[in-house]
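K.L.:
pasting the sequence and the predicted coordinates here, then a few questions.
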Amino acid sequence: MNSKLVILGGGAAGVLIAMKLASQNIDVTLIDSKTFYEYTPALCSVLYEETDAKFHQHFSEISFELEPFLRKINVEFILGNAKLIKDDKVFIHQREEGIEYDYLVICTGSSYADPWKTQNGTECIDLNRRINFLNEQREKYKQAQHILCIGGGPVGVEVATEISYRAPGKKITLVDMNKTVLANAPDGIGNNAQRILNARDSITSIMEQSASQKGQEGNTYIYETDKSHTEIKADLVYNCIGVTPNSEFLQANHADWLNEKKQIIVDPGLRVTSNVFAVGDVNSVNEPKMFYTAHMQAIHFVRNMSRIIKNNTNVENLIPYHPSRPNMIVSMGPQYAIGYVSGIKLTGWPLGLNKGSHLASWGKYTIERITMNSCHLKIPVNEVLYLTSRP
């Protein structure tokens, strides 16, 4: 009789784990509160497409329904939102009986401010509801004339530059507490990103300051910076800081699994207990929380799980995970990006220093297609990245 693996979460790590283990001698069940998979990093491009038709077309290219996809690879899908874990069972809000497991991997990811990630409540979300929500967000964007982006990480930079190119008549203000945007990016590419933002007439960067809301006049939000006390009046505000692990369901009876950041504490083998693992944004591994790193952890988990299945490897002797070498590509508009890939800087040098790199932009699009498994490349490409990104 095969052992049973339950994957809790159908995002970056969860789906890749399901795809990798579907053909092995283990019964796999995936639980998610969404009926669909979504490549969230592409939303900064999708939401600001020039026409509604292009928006819907692009969104259809970065999402798919989970149940039929998983059925084809003999993985059971259960729609539900986790309530608690107890006695080797996962309990969800949508049913009374628990879902038994021999092994559990928690891949519930993280929550982010609207509209970039679906929120982790107790309700389930289908694809139509998600599209309707994004349509509402898109209408707010189309009506806005002055947009405030709080935070200069990858999301804030992509939002500002995508809007700047798509709608040059809109005014954009970006506020960040660091000297440059992308302050934690590898090899100083944040300096290149800052140069590009400064070259865009519609973008104003206010650096080394924070901004807080002081009031509201009708549909206009009034913010003020903490040092220069600059007043910013915007009719649309994007909060582009703060990632919260989706670990609320563990508070009831497994609060001891969590650290002060509410991340699930894992050992070097990504293990929480003898038969529970945590992979991706939700765990305590000290590396950037990205789709890329979630994929690398997923590949590593599968390698350990395969050893357990095939060789009866003692779970005490798992291969330790080492954080991946940094790789990053950030869009600087529909046709430009900057990046750091396998030690190579892509900044648009020498002619595109004020715009970015076409090659990096092509690379970002390629990553999107690979992530969506175009030409069945998702597994082999991530395997190669795993092997080449080890320290």
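P.N.:
Nice, I can see it.
K.L.:
from here on, just use CA atoms for contacts and neighbour counts.
P.N.:
OK.
K.L.:
give the helix, strand or coil label for residue 147.
P.N.:
With DSSP: H, G, I helix; E, B strand; the rest coil as the basis, residue 147 sits in strand.
K.L.:
ok, it - contacts?
P.N.:
170-173, 234-238 (Cα atoms under 8 Å, 6 or more residues apart in numbering).
K.L.:
which of those lies closest to residue 149?
P.N.:
For these, the closest approach to residue 149 (Cα to Cα) belongs to residue 238, at 4.9 Å.
K.L.:
got another one to weigh against that:
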Amino acid sequence: MGNGASKIPHTENTSIVIVGAGYGGTALGRKLLHSGNMKIINPYDFLFHNIGALRGAVQPDFVPSLMIPLSRTFGDSFIKGRLTQVNKERNSITLEDGQEITYTYLVLATGVSSAFPAKLSNDYPQATAEDTVKYYTDINSNIRESGTIVCVGGGPVGVELVGELKTDYPDKKINLDSPK
């Protein structure tokens, strides 16, 4: 294991819990998967490639390719759940369903939040893979039915979304409005 993972003292009683299965949590989980007692916890049962999320808003048939099932990657080491409490004195965490999990090492890899459609994040906390496809299909329906689209925010996400929209809908009137 590279990148510092080999520096963690490991015994057969060592348990590592990773909360968050985005890019960072998943990468660490894959490095540690066969090294002993490791659990990875995520509220969704899939890794969502949010880098392609805006393309999914324009082409909803692309959305299934953005989801990698975590149970296929991590098997029994994956737990679908949402963290509600960390008890540092007991070296344990509690999930929303009441399940308590003890750890030797805890990694919080919860990532960042952004609004839909750039990410699922807090907008859809209980989304399944099927729900996710529906959310992107619904937004695409709104896009297709719109004559004019106003995108508020001229940062990287806004510019990317306008680029995706213009690529598939070159005849639509699209305004990019950046507040001052």
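P.N.:
Yep, that arrived. Fair warning: this is a prediction, and the values are worked out from it, not measured in the lab.
K.L.:
drop the TM-score for these two in here.
P.N.:
After superposition, the two chains reach a TM-score of 0.84 (TM-score structural alignment, normalised by the length of the second structure), with 167 aligned residues with a Cα RMSD of 1.9 Å.
K.L.:
quick one on the thing from earlier: compare the contacts of residue 147 of the first structure and tell me which is most surrounded.
P.N.:
residue 172 (25 neighbours; other Cα atoms under 10 Å).
K.L.:
which one in the second structure is aligned with that one?
P.N.:
Using TM-score structural alignment, the equivalent of residue 172 of the first structure in the second structure is residue 174.
K.L.:
so its match makes contact with residue 158?
P.N.:
No - using Cα atoms under 8 Å, residue 174 of the second structure makes no contact with residue 158, being 11.3 Å away.
K.L.:
now the common contact residues for these two.
P.N.:
Common contacts of residue 174 of the second structure and residue 158 (Cα under 8 Å, 6+ apart): residue 151.
K.L.:
show me what contacts the match of residue 172 of the first structure?
P.N.:
148-151, 162, 166.
K.L.:
now, of these, which are buried?
P.N.:
Among the contacts of residue 174 of the second structure, those buried by neighbour count (16 or more other Cα atoms under 10 Å) are 151, 162.
K.L.:
still on that earlier bit, closest to residue 310 of the first structure among the contacts of residue 147 of the first structure?
P.N.:
For the contacts of residue 147 of the first structure, the nearest to residue 310 of the first structure is residue 238 (48.0 Å; Cα to Cα).
K.L.:
quick one: the helices in the second structure, in order.
P.N.:
For the second structure, the helices defined by DSSP state H cover 23-32, 53-58, 70-74, 129-145, 156-168.
K.L.:
in the first structure, what range does the first one match?
P.N.:
When the first structure is aligned by TM-score structural alignment, the counterpart of helix 23-32 of the second structure is residues 12-21.
K.L.:
to the chain's geometric centre, what's the distance from that stretch?
P.N.:
Stretch 12-21 of the first structure sits 15 Å away from the centroid of its parent chain (Cα atoms, centre = their mean, to the nearest Å).
K.L.:
kindly report the same for stretch 136-146 of the second structure.
P.N.:
On the basis of Cα atoms, centre = their mean, stretch 136-146 of the second structure sits 22 Å off its chain's mean C-alpha point.
K.L.:
in the first structure, what range does it match?
P.N.:
Aligned using TM-score structural alignment, stretch 136-146 of the second structure spans residues 134-144 in the first structure.
K.L.:
circling back: with the second structure overlaid, report how far the match of helix 23-32 of the second structure is off on average.
P.N.:
Once fitted to the second structure, stretch 12-21 of the first structure is off its aligned match by 0.8 Å on average (mean Cα distance after the TM-score superposition for the first structure).
K.L.:
returning to what we had before: which one of the contacts of residue 174 of the second structure sits closest to residue 22 of the second structure?
P.N.:
Distance to residue 22 of the second structure across the contacts of residue 174 of the second structure (Cα to Cα) is lowest for residue 162, with 25.2 Å.
K.L.:
so that closest one sits right up against residue 173, yeah?
P.N.:
No - assessed by Cα under 8 Å, residue 162 of the second structure is found out of contact with residue 173, at 10.5 Å.
K.L.:
what do we get in the first structure for residue 119 of the second structure?
P.N.:
Residue pairing (TM-score structural alignment): residue 119 of the second structure is matched to residue 117 of the first structure.
K.L.:
nearest spatial neighbour of its match, skipping sequence neighbours?
P.N.:
Nearest residue to residue 117 of the first structure, sequence neighbours excluded (Cα to Cα, 6 or more residues apart in numbering): residue 111, at 6.0 Å.
K.L.:
that neighbour: how many residues sit nearby?
P.N.:
Residue 111 of the first structure has 19 nearby residues by other Cα under 10 Å.
K.L.:
next: residue 43 of the second structure.
P.N.:
20.
K.L.:
what lines up with it in the first structure?
P.N.:
By TM-score structural alignment, residue 43 of the second structure lines up with residue 33.
K.L.:
circling back: among the contacts of residue 147 of the first structure, which recur in the second structure?
P.N.:
On the basis of both residues aligned by TM-score structural alignment, their matches' Cα atoms under 8 Å, what survives of these in the second structure is 170-173.
K.L.:
in strands, which of these appear?
P.N.:
Among those, the members found in strands (DSSP state E) are 171-173.
K.L.:
OK, contacts around residue 231 of the first structure?
P.N.:
Listed by Cα under 8 Å, 6+ apart, the contact partners of residue 231 of the first structure are 222-225.
K.L.:
cool, residue 81 of the second structure as well?
P.N.:
Taking Cα under 8 Å, 6+ apart, we find residue 81 of the second structure in contact with 41-44, 95-97.
K.L.:
let me know the closest of those residues to residue 74 of the second structure.
P.N.:
Set against residue 74 of the second structure, the nearest of the contacts of residue 81 of the second structure by Cα to Cα is residue 41 (10.4 Å).
K.L.:
so the closest one makes contact with residue 20?
P.N.:
Yes - at 5.8 Å, residue 41 of the second structure and residue 20 qualify as touching, with contact defined as Cα under 8 Å.
K.L.:
against the second structure, where does stretch 214-225 of the first structure fall?
P.N.:
The aligned range for stretch 214-225 of the first structure in the second structure is empty, by TM-score structural alignment.
K.L.:
closest one to residue 87 of the second structure among the helices of the second structure?
P.N.:
That would be helix 23-32 among these, by Cα to Cα, at 20.3 Å.
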